[in-house]
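In: sequence and predicted structure, then a few things I'm wondering about:
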Amino acid sequence: MPNGPTGEPRTGFQQDDQLQQLREQGRDCTVITVNGARIQGKIEAFDRFVIVVRTPAGKQSLIYKHAVSTVVADSAK
């Protein structure tokens, strides 16, 4: 049984698997919100309610999952 990012047991959560993979690989991604805003950077952390993205400028963005439309992994260069 896989654990969530804070160690709690989680099963059947595709979003956690995808976010964990992006975080572990340190891949750049773009988070697109329901109102069309785009936040680019690396996933630093996440839990049941939020995603923390570190932007290329070094700032952290805390994004509530209910505001997320899409998470896109950027192309490998």
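Out: Arrived safely.

In: all contacts plus neighbour counts: C-alpha atoms, from now on.
Out: Will do.

In: okay, strands next: where are they in this protein?
Out: 28-33, 38-46, 50-54, 60-64, 68-73 (DSSP state E).

In: of all those, which one is nearest Leu22?
Out: strand 38-46 (6.6 Å; Cα to Cα).

In: alongside the first one, take a look at this:
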Amino acid sequence: MMNLQDSFLNHVRKENLPVVIYLVNGFQLRGLVRGFDNFTVIIENEGKQQLVYKHAVSTISPVANITIMQPEKAEKKE
């Protein structure tokens, strides 16, 4: 099962939904998520790509609200 972070990033990537990435130093990056892994996010703006380390990211805000559906964990019977 995909975690919430991966589901969010995958959704904005697939939908080409612009995001604002706020870094821990206060800097803002705007653009489209082109790819990601466990440690990094590739963002593209005006034809230029940047590799951003996730440990430097504070917040990622999409320009529009999104809905991510995740299957609920099966309840254990006692």
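Out: Now that the structure is in, tell me what you want to look at. These numbers were taken from a predicted model, which means no experiment stands behind them.

In: same list (the strands of the first structure) but as CSV, adding distance to Leu19 of the first structure.
Out: Below are those laid out as CSV (distance: least, Cα to Cα, whole Å):
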stretch, distance to Leu19 of the first structure
strand 28-33, 10
strand 38-46, 7
strand 50-54, 9
strand 60-64, 13
strand 68-73, 9
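
In: export those strands to TSV and tack on mean neighbour count and distance to Gln18 of the first structure?
Out: Converted to TSV, these look like this (neighbours: other Cα atoms under 10 Å; distance: least, Cα to Cα, whole Å):
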stretch	mean neighbour count	distance to Gln18 of the first structure
strand 28-33	20	11
strand 38-46	20	11
strand 50-54	19	12
strand 60-64	16	16
strand 68-73	15	9
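
In: map Leu23 of the second structure across to the first structure for me.
Out: Counting by TM-score structural alignment, Leu23 of the second structure lines up with Thr33 in the first structure.

In: no wait, Asn10 of the second structure
Out: Using TM-score structural alignment, the equivalent of Asn10 of the second structure in the first structure is Gln20.

In: is there a neighbour count for that match? I'd like the number.
Out: 18 (other Cα atoms under 10 Å).

In: ditto for Asn35 of the first structure
Out: Asn35 of the first structure is flanked by 9 other residues according to other Cα under 10 Å.
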